[in-house]
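# Build the 3D model from these lines:
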Amino acid sequence: MLATGNLTLNHLLAHRAETDGDRIGLIWESADGRWAEMSYGDLAERAGRLAGGLREHGVGAGDHVVLHMTNRLEFVVGLFAISHLGAIATPTIASYAVDELHYVLDHAEVKVVICDPDRRGTATEAAALCSATPPVVVGTDELESWLTAQPPPAADVAASDTAVLMYSSGTTARPKGVVLSQQALVLSGEMNAQHQRLRPEDRSLCVLPLFHINALTISLLNTMATGSVLVVTEVFDAARYWSQVRTYGITVGSLVANPIRQLMQLPERAPDARHSLRMMIFGMALSDTEISEFERRYDVPLINIWGMTENGTIGTRCPPYLPRNPTSVGLPMPGIDLGIFDAEDRELGPNIPGEARYVGSPRLDGYYRNDEITRATNRDGRFCTGDTMSVDELGYFSFLDRSKDVIKVKAENVASAEVERVLATHPAVADAAVVGAPDAWRDERIVAFLQPVPGLSIDAEEVREHCLRHLARFKVPHEIHVVDEFPRTSIGKIRKNELRDKARGNT
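As a prediction, the model looks like this:
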């Protein structure tokens, strides 16, 4: 039996409504400065009534419902409404292009899409392309009409039932559907709450997107587990961040590298360290200098973490009170046995780089409709992360690189194969290869190398416009280079290591 037993999201919300029903649980601030708040009791009531509306539109246990929106209260209501029915929430990246969203709708055989008004056009167009029955599309501005007078009884949901299907970029041309159970989400929320030492009087600030596992488990579900308050902003705005921290009395923040760098570019002011923050959770690499300068200027410790969609963010954490190495991603979380292995499946000793593989929970149940990849990522019962790490003599892990061919752009995963697939559909492109290069602003920039069709020329701006029609903006190459031919191996594979050297200016 795991630490959270057989509890589900339905138990979590019912408990909050019963014990803290009148307490404010959520505060939302829009991009233009409007705000709204919701008590735990109101959240439970609205989630139940929305579940009634979803059921009237054909949603039942095991069905997929897409949440396609920026950070909004409706995302949280929708998540728990879907769970109420025993259905499966499928969050999607808000900036998806039509083709990307259509793939998810088709692959998951989605019944309903809940989107914000700005994404209604994309969702409607994507739904119309579905090969089976198109999903119903409803805007958040229409949801009031979907609320039934009374909520239906909650479904008999087991901890082992699927709670969310999250699409994660990887080495394939299309994102993989990561299947996470009710137990995985509740356990992740509880363990994150314990790591952050959250108390009911704490207030967490969520500026990262809820459609990613980071914000979902490190910000939302841990506050639900403790009955504390979550302040959710529609977007991250560096110029407003510290004002939001002070206005709402925030005690715990969570960021990734790029927003931290944006905060460091603000003009330094005397009140920078005057706030109530006691901890800033962060993911992704920062330099020693960046870490020490941020902590000096803002007088708050940066607590580094490592996790992934497949493990519900429960991987490693820098301990808040034990010896802390800020440049390390810390020690394994309770219940996680993490080791470093070579290609021959031998566990490696201290300070030798290899692939991080782990046993423990939470952990994905598998990749949706992809048994082949599910099997390939499991070796002797361990999940193969595809991340290259090392571990020192004290057991502190350091993240070194991704062995998967994934580019990290402002905390977003971009599969090079997905970008290459789109580039190859341009009529002037005979072949394409995409690599990442270090970038102080974006974390990594996307560098595309294109081989033209004989007799045709490639216009870089025209290619970018082509990509924008099929990809989210953050996936569009930042640099485009035309090559006569690619360096290749003896079996014809492109030597991407040579292209990476060129992209980084090493040749």
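# CA only for contacts and neighbour counts going forward, please
Fine.
# check contacts around the nearest residue to residue 79 once chain neighbours are set aside.
Among residues not flanking residue 79 along the chain, residue 89 sits closest, at 6.1 Å (C-alpha to C-alpha, 6 or more residues apart in numbering). By C-alpha atoms under 8 Å, 6 or more residues apart in numbering, the residues touching residue 89 are 64-67, 79, 82-83, 163-165.
# if we go to 6 Å?
Taking C-alpha atoms under 6 Å, 6 or more residues apart in numbering, we find residue 89 in contact with 64-65, 164.
# need the strands for the stretch 401-507 of the chain, in chain order.
406-409, 412-415, 429-439, 443-452, 479-482 (DSSP state E, counting those that start in this stretch).
# Scan the protein for its longest helix.
Ranked by number of residues, the top helix in the chain under DSSP state H is helix 40-56.
# Can you give me the buried ones in that one?
Of all the residues in helix 40-56, those buried under the rule 16 or more other C-alpha atoms under 10 Å are 40-55.
# Looking at the residues you listed, which one is closest to residue 273?
Distance to residue 273 across the buried residues of helix 40-56 (C-alpha to C-alpha) is lowest for residue 40, with 31.8 Å.
# Second chain to compare with the first, below:
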Amino acid sequence: MDLIEFLKTRADAYGKKVLLLDRKRTVTYREFDSVTDNIAYGLEKLGIGPGDHVAVMHPNDIEVLCSYYGIIKAGAVVIPVNTIYTPREIEFILSNSDAKALIVHENLVSTVRKIHGDVPAFGNMIVRTSHGTVEESLVYLLGTALKECPAKKMEADDPAIIFYTSGTTGKPKGVVLTHRNFCFGGPNIAQNYGLREGDRTLAVLPMVHVFSVASPFFGSLSSGGSIVVLNKFKTDYVLEAIQAHGVTWFPGVPTMFTYLLNDLGDNHDVSSLRMGLSGGASLPVEVLKKWEERFEASIIEVYGLTESTGLVTANPVYGIRKPGSIGITVSGVQARLVDSDDRDVAGGEIGHLIFKGPNATKEYYKLPEETNTKIRDGWIYTGDHAYRDEEGYFYIAGREKELIISGGYNIYPREIEEVLHRYPGVNEAAVIGVSDPVKGEIPKAFVSVIKGMVIEEKDLEEYCKSNLAPYKRPRIVFMEELPKNTTGKIMKKELPTD
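From the prediction side, this is the model:
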């Protein structure tokens, strides 16, 4: 099955049921199928065909999802472009991806026009106005009405979306995800999250990231659920949407759960919420426990990455959940922990986390060396270190590149961060390794404090002394807020190392 047939089966099954809604409109399953047919037809009239790449640069909106699926129905490949990128970064994505067209919101056109290079996508620029739709923009551009596009038949391994990673370790690289990846991943997510036809979720994570597309969108599309689309994360917006729309599950990154916990008031009704879904980074155990108590809903911790179409492991919805664990492998996916010689490590020992399955990327776009290094015999090498307990639950120890070696000792930042989060008043904590003339590296902790509270540095240092071995005790620096990317993940590379 390809994604075109995948949507047709859902439209036939759920017809007039609402798939997407925001403050201004609702779109049923049948309407979404029709709208995306029209967009595909318009793109074909512009000369976009199977295998072509079409970039989308647009803030979160129902129109983004319509554009993505319209591109896929034209047999083309979606290239999401982050709206906060500079002209230099945008030019790199558009050029590197070989995009032939660009769908862009009118408010971002001025940024795009600062690019002076020869970018083929500018030859087919579809500008969506604030008060119009992508369909209307195509009608205006073509001077003719749109109609249903004859269905294409795509192969399972044909690319559907190329997500460019955030570039935390260098230039962004394109992760190629196929029709097979999403046709497997959507139902797999729905099954492992226990999603139901009556569920409503929030799409507030940026749609340039796989988490937002894979979990709220494809998870809901697979289960007959509905998606409330918000253009950005603000705690007031999220809490109001939960109450107004009866949202039952909320996917987010750890910082979002922290902010929601801090801002939940007695005037907010979140009784419809059944669960939160935390991914993208490690959720401090203390935050998890407090959030579940305040919201009277469970948090399901999961693990995935762009290369996995969103999901590798998850805590069981109806089984045993272990705080601090990323859970067990989801159905159809294999995971192993190996040493530097690719030998499986013993239970309880830390190893390199690798996985394989129908959800795994087949390649990095135009990067054969990277592909051969990180994808071996179908196994994806994640760059994460983890260990597994006797019941098969995985626990992330830290990123391979974040490992701190201090005086011969291995230190994983997460252990220190968990200790810091248990101290009253700590809002966020991030630990990195910094150079030391004697030990090579030492841990340095950056801490933000909950608004209205005060933490004395000497008191926090004493707390660390009581909870950490001497070589793990960090230098502590207080910040008003830690730097984050568009998903809310803390950007450790932007923390000062001096």
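# Now the element after the longest helix of structure 1, going C-ward?
Remark: after helix 40-56 of structure 1, the chain's next helix or strand is strand 64-68, criterion DSSP states H and E.
# which residues in structure 2 does that next one align to?
Under the alignment (TM-score structural alignment), strand 64-68 of structure 1 falls on residues 53-57 in structure 2.
# The matching stretch vs structure 1, average offset?
Compared with structure 1 after the fit, stretch 53-57 of structure 2 shows a mean deviation of 0.9 Å (mean C-alpha distance after the TM-score superposition for structure 1).
# and the residue mapped onto residue 158 of structure 1 from structure 2, how many neighbours?
Matched by TM-score structural alignment, residue 158 of structure 1 corresponds to residue 155 in structure 2. When neighbours are defined as other C-alpha atoms under 10 Å, residue 155 of structure 2 has 13 of them.
# ok, back up a step: tell me the helices and strands packed up against the longest helix of structure 1.
Helix 40-56 of structure 1 sits against helix 73-84, with contacts defined as 3 or more C-alpha pairs under 6 Å, 6 or more residues apart in numbering; DSSP states H and E.
# Counting by contacts, list what the helix it packs on packs against.
When contacts are defined as 3+ C-alpha pairs under 6 Å, 6+ apart, helix 73-84 of structure 1 packs onto helix 40-56.
# Can you tell me the element the residue most central in space within structure 2 falls in?
For structure 2, residue 211 is the residue whose C-alpha lies nearest the centre (C-alpha atoms, centre = their mean; 2.8 Å). Per DSSP H and E, residue 211 of structure 2 falls inside helix 210-212.
# Relative to structure 1, which residues correspond to that helix?
Mapping helix 210-212 of structure 2 onto structure 1 (TM-score structural alignment) gives residues 213-215.
# Also stretch 467-479 of structure 2?
Against structure 1, stretch 467-479 of structure 2 falls on no residues (TM-score structural alignment).
# where along the stretch 101-250 of structure 2 do the strands fall?
125-128, 159-164, 174-178, 200-203, 226-229, 249-252.
# got a list of contacts for the helix or strand following the last one?
Translated: strand 249-252 of structure 2. Using DSSP H and E, the helix or strand that follows strand 249-252 of structure 2 towards the C-terminus is helix 254-263. Under the criterion C-alpha under 6 Å, 6+ apart, residues 235, 283, 291 lie in contact with helix 254-263 of structure 2.
# can you rerun that using 8 Å?
Residues outside helix 254-263 of structure 2 that contact it (C-alpha under 8 Å, 6+ apart) are 235, 239, 278-284, 287, 290-291, 294, 427-428, 450, 488-489.
# Without its sequence neighbours, what residue ends up closest to the aligned residue in structure 2 for residue 45 of structure 1?
Aligned counterpart of residue 45 of structure 1 in structure 2: residue 34 (TM-score structural alignment). Computed as C-alpha to C-alpha, 6+ apart, the closest residue to residue 34 of structure 2 that is not its neighbour in sequence is residue 148, at 7.0 Å.
# ok, now residue 324 of structure 1?
Residue 324 of structure 1 sits nearest to residue 318 (C-alpha to C-alpha, 6+ apart), 6.1 Å away.
# what about the counterpart of that neighbour in structure 2, neighbour count?
Residue pairing (TM-score structural alignment): residue 318 of structure 1 is matched to residue 315 of structure 2. By other C-alpha under 10 Å, 26 other residues sit near residue 315 of structure 2.
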